[in-house]
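Peer 1: give me coordinates for this.
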Amino acid sequence: MLDIKWIRDNPDVLDEALKKRGAEPLSQTLIELDDMRRAVIQKLQDMQSRRNAASKEIGAAMGQKNTELAERLKAEVSEIKDTMPAAEQEEREAVAALEDALSRVPNIPYDDVPVGRDESDNVVKHVVGQKPVWNHPAKEHFEIGEALGYMDFERAAKLSGSRFTVLTGPLARLERALGQFMLDTHTMEHGYTEVSSPLMVRDQAMYGTGQLPKFVEDLFKTTDGRWLIPTAEVTLTNLVSAETLEQDKLPLRFTALTPSFRSEAGSAGRDTRGMLRQHQFWKCELVSITDAESSVAEHERMTECAETILKRLGLHFRTVTLCTGDMGFGARKTYDIEVWLPGQDTYREISSCSVCGDFQARRMNARYRGKDEKALKFVHTLNGSGTAVGRCLIAVMENYLNEDGSITIPDVLLPYMGGLKKIEPAT
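Peer 2: As a prediction, the model looks like this:
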């Protein structure tokens, strides 16, 4: 969430940033809502001041035995008391209207973010590895998995409907191995603290990381009012909600391997075959909490941590800087890591690493205290995938496909596979 004081001081900067994102200018609307809020607050303060003053005047009038004036003042105080509940309600509504409007305004991109409309305007940062060259044809993961006999979409549809997958046998183990490999790498080598956190959260947690109120259609809600997390970013980031941290304890780095749940409301007709776009999928999430000075450098570090996973798996990928029109709601800058999928003959996103500045911290009221400073500052938050396990499974299947339809297990995963070096068709 952006600071309304900053918006009042920098309306042109906000509108220019929104223009770069492909959004309409909002500064005037927000300032008008803030003017209404201020007017209502002033009105209520004036009423309270007059009530207090009149109460004192009643005592003075009684002391002077001026009964007529005392009764008139009592009537005035009574009238103010009668009208104050309506004024207090008006204040609550004005505050809520402004907060709701502010909660829907996207973050301000950093100056070095490329300006563009959509993914076609993203800029390649670097490319790692080379596309595999084979004598046999490439296949898509669902062709490979079904031919092996370990990937079943029909049974998944019978259980849960579309956009679900059942994996069995060595393919299920390979998915588990990928998640464990990611978690071990990030905790044992990259300094992240492993967290086991809830998969269901309250409204405030979703609001804190920006999923609510704007993206309610993308979420699943339980019958008792909780939300299934669309990413562990929600729980990991909210670990510091409403807390005051000491600067010398920063950065905090958290990771979690959890299921994620997404309705995919806006993806009708896209990636309907296979397991690229699922309602439920595993993801290894990375979250960092830093001070204001360290967040940009932490963004580079986090992205390198995610890239390490793909490098060790021997997968070809590229990292791109998202343009202003393709960047997420809460981000100031985002790197997408796109892995090469031979079956699709294209790159697909497997990780997205974003620095959010203090955007989420303002929503969560998460602050830190500097060593020699009395004033508190909002922390900076970052999040990224380290990586999406299902998409990584797809990449391994398609890139390690053999001519006979089997899949070679990447060397780095062998310790997790119980001696299995190759996945061959079920017998």
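Peer 1: CA only for contacts and neighbour counts going forward, please
Peer 2: OK.
Peer 1: gap between T165 and G390?
Peer 2: 10 Å (Cα to Cα, to the nearest Å).
Peer 1: if I look at these two, which residues touch both of them?
Peer 2: Jointly contacting T165 and G390 under the rule Cα atoms under 8 Å, 6 or more residues apart in numbering are M275.
Peer 1: isn't T381 right up against G357?
Peer 2: Yes. Contact criterion Cα atoms under 8 Å: T381 and G357 qualify, at 6.0 Å.
Peer 1: what touches both of those two?
Peer 2: Residues touching both T381 and G357 (Cα under 8 Å, 6+ apart) are S295.
Peer 1: those helices in the stretch 101-250 of the chain, which residues are they?
Peer 2: Along the stretch 101-250 of the chain, the segments classed as helices by DSSP state H, counting those that start in this stretch run 141-148, 153-160, 169-188, 203-208, 233-237.
Peer 1: can you redo those helices as TSV, where the extra columns are mean neighbour count and distance to R253?
Peer 2: TSV is the format used below for those (neighbours: other Cα atoms under 10 Å; distance: least, Cα to Cα, whole Å):
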stretch	mean neighbour count	distance to R253
helix 141-148	20	33
helix 153-160	14	35
helix 169-188	19	9
helix 203-208	20	18
helix 233-237	25	9
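Peer 1: distance to K283 added to these, as CSV?
Peer 2: Below are the helices of the stretch 101-250 of the chain laid out as CSV (distance: least, Cα to Cα, whole Å):
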stretch, distance to K283
helix 141-148, 18
helix 153-160, 19
helix 169-188, 7
helix 203-208, 18
helix 233-237, 10
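Peer 1: strands of the stretch 301-427 of the chain, residue ranges please.
Peer 2: Counting by DSSP state E, counting those that start in this stretch, the segments of the stretch 301-427 of the chain that form strands are 317-321, 333-341, 346-355, 367-369, 376-378, 380-388, 407-408, 422-423.
Peer 1: what about the residue in the chain sticking out farthest from the centre, distance to R173?
Peer 2: Most distant from the centre of the chain: K65, at 67.0 Å, with distances by Cα atoms, centre = their mean. K65 is 91 Å from R173, where distance means Cα to Cα.
Peer 1: could you also give me the structure for this next sequence, so I can compare it with the first?
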Amino acid sequence: MLDIKWIRENPAVLDAALASRSAAPQAEALIALDEARRAHLGRLQEAQERRNAASKEIGNAMRSGDSAKAEALKAEVADIKAFIQGGEAEERRLDNELNDALANIPNLPLPEVPKGKDEHDNVEVRRFGNELIEARKANMPNKPREHYELGEAMGLMDFEAAAKISGSRFTVLKGDLARLERSIGQFMLDLHTTEHGYTEVQVPLMVRDNALFGTNQLPKFEEDLFFTPHGETRLGLIPTAEVPLTNLVREQILNQEQLPLRFTALTPCFRSEAGSAGRDTRGMLRQHQFNKVEMVSITDADSSLAEHDRMTDCAETVLKKLELPFRTVVLCTGDMGFGARKTYDIEVWLPGQNTYREISSCSVCGDFQARRMDARYRVKDEKGTRFVHTLNGSGTAVGRALIGVLENYQNEDGSVTVPQVLRAYMGGKERIGGR
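Peer 2: Presented below is the predicted three-dimensional model:
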């Protein structure tokens, strides 16, 4: 969430930043809401001051024997109390109206983020594995198969059974394919905890609305979430472990010396894919339920940009060790997520589709989420506190990594070679499937 004080001081900057994200100007409306709230607070303060003064005057009037004046003052105080009571309810209404408006304003892009409307304006910054693409062509069919063709041919990927159980956008994996998917997730988690300095955390898979608000899934993206009743309220199934991991610091004041905090978790994720009708309906690319290794960092204001590069490197290292070709792009202003100031997407090469597809997204959010969670830190010998900066990234999506392995390591006979780094997790197995 943005700071209304900053908006009052920089209305043109806000509207220009929103325009770069193809969003309508908001500064004038937000400032008007804030001015109405501030004017009302001024009237309330004046009323409270007059009430206090009139109460003293009542005592003076009674001591001097002026009962008529005392009664008049008592009537005035009663009217003021009634105004204050109603005014406090109006204050809450105005506060809520302003906060609701602010909650729907996206974060502001960093100056270096390329301006653009959609994914076509994203900018590639590096590639890895071009030589791998060429070297593997000799072992692949002339027309490489897509992952679901490979999985179904093995008899280890069953969409029909999943549809009978749960409907579309679910998958049943069996045997070696189920073990391979589990191995990929375990490998990622081990890498991030033993080599990259992240602390493994087991988190709840259902969270309250305030946690979803803290990481800006609510209120804007409610239709993308699954909810389950919980007494008189509800709990939401996590769309990503970013939600519980980032909220570990909500309503806390940390010492700067504690930062950075780095958390990782391997969890199922649940998304309704409300805006994806007709997209990626075949296979495992876009599912209602999938596994993902998430990375979250909590830093001070001065360290967040360097941490962003570090986090992206951690995600890229996963693909390098799996020897999966990829490219990294920086998202343009029109393609960034709601809470991000800058985002790197890592896209894995899929020979079955003959294209790159997103497998990880690493974002720096500044203090946008911290304001929604009231998460702060204290600088030594400095009065007051500052909001922490938060970052999140996929390290990576396990199902999409499985897709990448199947398509990049496929052999002409329909088998799939197991990547070297996964063989220990697969009991030494070097190949799965095939005739």
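Peer 1: TM between them?
Peer 2: TM-score for the superposed chains, counting by TM-score structural alignment, normalised by the length of the first structure: 0.98, backed by 426 aligned residues with a Cα RMSD of 1.0 Å.
Peer 1: how about the helices of the stretch 101-250 of the first structure, which one is nearest K311 of the first structure?
Peer 2: Set against K311 of the first structure and scored by Cα to Cα, these come closest in helix 169-188, at 11.9 Å.
Peer 1: which residues of the second structure does the closest one align to?
Peer 2: On the second structure, the counterpart of helix 169-188 of the first structure by TM-score structural alignment is residues 175-194.
Peer 1: after superposition, how close is that stretch to the first structure?
Peer 2: On superposition with the first structure, the mean distance recorded for stretch 175-194 of the second structure (mean Cα distance after the TM-score superposition for the first structure) is 0.2 Å.
Peer 1: list the contacts of that stretch.
Peer 2: Outside of stretch 175-194 of the second structure, the residues within contact range by Cα under 8 Å, 6+ apart are 151, 156-157, 198-200, 264-266, 291-293, 314, 318, 395-396, 398-399, 401-402, 421-422, 425-426, 432.
Peer 1: relative to E398 of the first structure, which of the helices of the stretch 101-250 of the first structure is closest?
Peer 2: Among the helices of the stretch 101-250 of the first structure, the nearest to E398 of the first structure by Cα to Cα is helix 141-148 (5.8 Å).
Peer 1: so the closest one versus helix 153-160, what angle?
Peer 2: 100 degrees (axes from the mean of the first three to the mean of the last three Cα atoms, to 10 degrees).
Peer 1: what residue of the second structure matches up with W227 of the first structure?
Peer 2: Using TM-score structural alignment, W227 of the first structure sits opposite G236 in the second structure.
Peer 1: so that match sits against A211, correct?
Peer 2: No. In this structure, G236 of the second structure is not within contact of A211 by Cα under 8 Å, at 9.3 Å.
Peer 1: can I get the strands of the stretch 301-427 of the first structure in a markdown table with distance to S294 of the first structure and mean neighbour count?
Peer 2: Formatted as a markdown table, the strands of the stretch 301-427 of the first structure follow (distance: least, Cα to Cα, whole Å; neighbours: other Cα atoms under 10 Å):
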| stretch | distance to S294 of the first structure | mean neighbour count |
| --- | --- | --- |
| strand 317-321 | 19 | 22 |
| strand 333-341 | 14 | 25 |
| strand 346-355 | 11 | 22 |
| strand 367-369 | 13 | 21 |
| strand 376-378 | 13 | 19 |
| strand 380-388 | 8 | 28 |
| strand 407-408 | 41 | 20 |
| strand 422-423 | 43 | 18 |
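Peer 1: just put these in CSV and tack on distance to P251 of the first structure.
Peer 2: Shown next, in CSV, are the strands of the stretch 301-427 of the first structure (distance: least, Cα to Cα, whole Å):
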stretch, distance to P251 of the first structure
strand 317-321, 24
strand 333-341, 19
strand 346-355, 13
strand 367-369, 11
strand 376-378, 13
strand 380-388, 10
strand 407-408, 39
strand 422-423, 40
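Peer 1: contact partners for the aligned residue in the first structure for T343 of the second structure?
Peer 2: Counting by TM-score structural alignment, T343 of the second structure lines up with T334 in the first structure. Residues counted as contacts of T334 of the first structure (Cα under 8 Å, 6+ apart) are T321, L322, M327, G328, S352, C353, S354, V355.
Peer 1: can you map out the strands along the stretch 151-300 of the first structure?
Peer 2: 151-152, 166-167, 193-194, 200-201, 220-221, 227-228, 244-246, 252-261, 280-290.
Peer 1: tell me which of the ones you listed is the most buried.
Peer 2: Using mean count of other Cα atoms under 10 Å, the stretch among these with the greatest mean number of neighbours is strand 280-290 (a mean of 25).
Peer 1: where does it end up in the second structure?
Peer 2: Aligning strand 280-290 of the first structure against the second structure (TM-score structural alignment) gives residues 289-299.
Peer 1: swap in stretch 384-394 of the first structure?
Peer 2: Using TM-score structural alignment, stretch 384-394 of the first structure pairs with 393-403 in the second structure.
Peer 1: quick one: distance of that stretch to the chain centre.
Peer 2: 16 Å (Cα atoms, centre = their mean, to the nearest Å).
Peer 1: same deal with stretch 134-149 of the first structure?
Peer 2: 34 Å.
Peer 1: endpoints of it, how far apart?
Peer 2: First-to-last distance for stretch 134-149 of the first structure - Cα to Cα - comes to 23 Å.
Peer 1: neighbouring contacts of that stretch?
Peer 2: 151-152, 171, 273-275, 342-344, 394, 397-398, 401-403, 405-406, 424-426.
Peer 1: in helices only, show me those residues.
Peer 2: L171, I394, M397, E398 (DSSP state H).
Peer 1: can you put the residues you listed in CSV and add distance to D248 of the first structure?
Peer 2: Output for these, formatted as CSV (distance: Cα to Cα, whole Å):
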residue, distance to D248 of the first structure
L171, 44
I394, 41
M397, 44
E398, 45
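Peer 1: from those, which is closest to R262 of the first structure?
Peer 2: I394 (18.8 Å).
Peer 1: contacts only, for F326 of the second structure.
Peer 2: R127, F128, G129, L319, I346, E347, V348, W349, Y356.
Peer 1: surely the first one touches L324?
Peer 2: It refers to R127 of the second structure. No. Taking contacts as Cα under 8 Å, R127 of the second structure lies outside contact range of L324: 11.0 Å.
Peer 1: those two - which one has more neighbours?
Peer 2: More neighbours surround L324 than the other of R127 of the second structure and L324, with 24 against 14 (other Cα atoms under 10 Å).
Peer 1: and the closest residue to N104 of the second structure other than its chain neighbours, how many residues sit next to it?
Peer 2: In this structure, N104 of the second structure finds its nearest non-sequential neighbour in K220, 6.4 Å apart by Cα to Cα, 6 or more residues apart in numbering. Other residues near K220 of the second structure come to 14 when the count uses other Cα under 10 Å.
Peer 1: the one 10 residues further on now?
Peer 2: H230 of the second structure has 10 neighbours, counted by other Cα under 10 Å.
Peer 1: all set, thanks.
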